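> Give me coordinates for this.
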Amino acid sequence: MVKIGTYTLKNKLILAPMAGVTDRPFRQLCKQLGAGMAVSEMISSNSLLWGSEKTKRRANHDGETEPRCIQIAGADPELLAKAAQYNVENGAQMIDINMGCPAKKVCNVMAGSALLKDETRVAQILDAVVNAVSVPVTLKIRTGWDKAHRNGLRIAQIAEQAGIQALAIHGRTRACGFSGEAEYDTIAAIKANIKIPVIANGDIRSPEKAKYVLDYTGADAVMIGRAALGRPWIFREIDYYLKTGEKLSAPSLTEIRDTLLAHLEKLYQFYGEYTGVRMARKHLSWYSKGQPYGAMFRNTVNRVGNSLEQIKLTQSFFAKLAEAL
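As a prediction, the model looks like this:
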């Protein structure tokens, strides 16, 4: 079992924080389908943004199973400490600090993985946030800034010293973005040198790969991001494989349809009609990827502007798939 502070997770599987994706409906869905924990989208430490509708939605955990984990991002220790306090006051039970995001707009303001360049600043941020809140604080990093500067182990040691309760590591450097293959040697080296839980992340797309990464790195858990898009049941598939060594049969077409339709309804409820329809488009694209007639379906469904039409087209698409079986 993975223990982070006072919380014990039900398994070794965590949904990675993804901007524009890991909203409350998606986090709840992944938890229902086997994720032991799910991390919110990144919330800026800029206090001017806290009152915005977007930030309020990102921090909304109503009805969500514990532990409720909020990710914060920024470069100023004091602002990050305040952001942590604000989110704890608003229901966060765990704070995750983002030092892994490779996006230019985040790194250009010296946040996300850009912070890995400045180990002194990293230590100041971690100390400030850990001392500001009574809940567990976790950290997400990459293996370093670029291949010549893989300082993940040094950052991990700073994190452990600061009182960070768990460390998630994406097996790429900031310079790699999401290209090339994730490497797990750095994660294994970090795990061998620190005592806090280590969570391995990067290119884990199947039950077999999850088991390989856990065995190879010695990590306590794995974090799944892009592989869960349009396939939230990947968590129960991995969980079953880790427990039994056997593969769970793939979900039926009916189950996929029902999961997607329920997901759409949750998005409309959470965001309201206008934004809900637009947020649904990316999920419709992910669920239909690789399916027969998928491109044609995406081309049509992404043009409609209301929820009833979206649902009708989705039902027709699955009816057509069923006929083709």
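> When you work out contacts or count neighbours from here on, use the C-alpha atoms and nothing else.
Fine.
> quick one: the strands in the stretch 201-325 of the chain?
221-224 (DSSP state E, counting those that start in this stretch).
> That one: helices as residue ranges?
With DSSP state H, counting those that start in this stretch as the definition, the stretch 201-325 of the chain shows helices at residue ranges 207-217, 234-244, 253-271, 273-288, 294-301, 307-324.
> Does M37 touch L13 like I think?
Yes - taking CA atoms under 8 Å as the definition, M37 is a contact partner of L13 at 6.8 Å.
> Please say which of the two ends up with more neighbours.
Taking other CA atoms under 10 Å, M37 and L13 do not tie; L13 has more neighbours (27 against 24).
> OK, contacts around that one?
Taking CA atoms under 8 Å, 6 or more residues apart in numbering, we find L13 in contact with G34, A35, G36, M37, A221, V222, M223, I224, F235, D239.
> Now show me the structure for the sequence below, then we'll compare the two:
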Amino acid sequence: MTVPFPFEAGAGCPVLLAPMAGITDLPFRRVVAGFGAALVVSEMVASEDMVRARPSTRAKAELGVADGQTAVQLAGRDAWWMGEAARMLADQGARVIDINMGCPAKKVVGGLSGSALMRDLDHALSLIDAVVAAVDVPVTLKTRLGWDEACHNAPELARRAVGAGVKMVTIHGRTRCQFYKGRADWAAIAPVVRAVDVPVVANGDITGAQAARQALAQSGAGGVMVGRGAQGRPWLLAQIAASLSGRPVPPAPQGAELVALVGAHYDAMLGFYGRDLGLRVARKHLGWYADAAGGCALARRAALTATNPAQVLALLPDLLAPMQEVAA
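As a prediction, the model looks like this:
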């Protein structure tokens, strides 16, 4: 059975939400999806931990049965665990399984997962084969240009992955050894586009519509994936998509609308994680919202140190108002 991508029915260039550890949990994905996104991707989930049912891993992967446009990203180094985790997630309702071969974190690479797999393409393909064989939903791949400047093997990995059944490839325009330093090299994604006949998505430094256009022009990719640019701006994907398609760009929420949005996101985080953990997780999101709004430092300090949810909600109007409005 062939299952189409959730975004194939839509018009225009797809704009996807990148998986980000500690950020793209269910509450944040739902906020982004609420503005319109071709696809939102979960935090990276360790395949063995998922099968062994560790609660924190299950929380990262939790989908919500009614949620569409959702992919779950799997990482691992063992084909059996990868296949079992993919099967479990598809049974729970995942529409797309994405395989992580791009995470540069030392603890991931040290475990021979993430971008470490770019150093052993035969082993990488064994993982892809296992996941594709385990599920009927589309399987996608997210990776980088290569391990370092001397090893740009993303075109070969992509070609072999597509031959194994992968339906889309996302390329972050940096090598593993670059981590997130320097600028993403969108032009270096072009050889991957030429190597395969499935959609290729450009990732890295997509912070707005202008950057998205440049990434598409330089790479020849068919879509873009937004990561850190969406922090504090969950509406950004919808704005980029509208601009790329020539539609009117919706304005960013302001005033009471923004307060209501952030308040609802805050409540959702408390409900998802529980009060104590939710308070801690929410602080980084509140800080990003304040950065985007240009709020005042005093309101920020008060909101990020408050331990009572009602206090935090009461502080949102000042936290999210531009500094000059608070001063007035």
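> Once they're superposed, what TM-score comes out?
Here the superposed chains carry a TM-score of 0.93, computed using TM-score structural alignment, normalised by the length of the first structure; 322 aligned residues with a CA RMSD of 2.0 Å.
> Map I97 of the first structure across to the second structure for me.
Residue pairing (TM-score structural alignment): I97 of the first structure is matched to I99 of the second structure.
> And I164 of the first structure, by the same measure?
I164 of the first structure maps onto V166 in the second structure, by TM-score structural alignment.
> Am I right that that match sits in a strand?
No - going by DSSP: H, G, I helix; E, B strand; the rest coil, the assignment for V166 of the second structure is coil, not a strand.
> picking that back up, tell me which of the contacts of L13 of the first structure persist in the second structure.
On the basis of both residues aligned by TM-score structural alignment, their matches' CA atoms under 8 Å, what survives of the contacts of L13 of the first structure in the second structure is A35, G36, M37, A221, V222, M223, I224, F235, D239.
> just to revisit the earlier point, for A81 of the first structure, find the nearest of the helices of the stretch 201-325 of the first structure.
helix 253-271 (28.4 Å; CA to CA).
> residues of that closest one that come out buried?
Buried residues in helix 253-271 of the first structure, counted by 16 or more other CA atoms under 10 Å: 256-257, 259-261, 263-268, 270-271.
> The lengthiest strand in the first structure packs against which elements?
Taking DSSP state E as the criterion, the first structure has its longest strand at strand 37-44. Here strand 37-44 of the first structure touches strand 13-15, helix 24-32, helix 53-58, strand 69-73, going by 3 or more CA pairs under 8 Å, 6 or more residues apart in numbering; DSSP states H and E.
> For M110 of the first structure, find the nearest of the ones you listed.
Once those are compared by CA to CA, strand 69-73 is nearest, at 10.1 Å.
> how big is the offset of the next helix or strand after the closest one relative to the second structure?
Per DSSP states H and E, the first helix or strand lying C-terminal to strand 69-73 of the first structure is helix 77-89. Following superposition, helix 77-89 of the first structure is found to deviate from the second structure by 1.2 Å on average (mean CA distance after the TM-score superposition for the first structure).
> same for helix 77-89 of the first structure, what does it pack against?
Right, helix 77-89 of the first structure is packed against strand 69-73, strand 94-99, helix 119-132 by 3+ CA pairs under 8 Å, 6+ apart.
> now the last one: how far from the chain's centre is it?
With CA atoms, centre = their mean, to the nearest Å as the basis, the distance from the averaged C-alpha position of helix 119-132 of the first structure to the chain average is 22 Å.
> same thing with the shortest one?
Strand 69-73 of the first structure sits 10 Å away from the centroid of its parent chain (CA atoms, centre = their mean).
> And the second one, by the same measure?
From the chain centre to the centre of strand 94-99 of the first structure is a distance of 11 Å (CA atoms, centre = their mean).
> buried stuff in that strand?
Residues M94, I95, D96, I97, N98, M99 are the ones in strand 94-99 of the first structure that count as buried (16+ other CA under 10 Å).
> The closest residue to the second one other than its chain neighbours: how many residues sit nearby?
Using CA to CA, 6 or more residues apart in numbering and skipping the chain neighbours, the partner closest in space to I95 of the first structure is V137 (4.8 Å). V137 of the first structure sits with 28 neighbouring residues when counted by other CA under 10 Å.
> what's the counterpart of V137 of the first structure in the second structure?
Per TM-score structural alignment, V137 of the first structure is aligned with V139.
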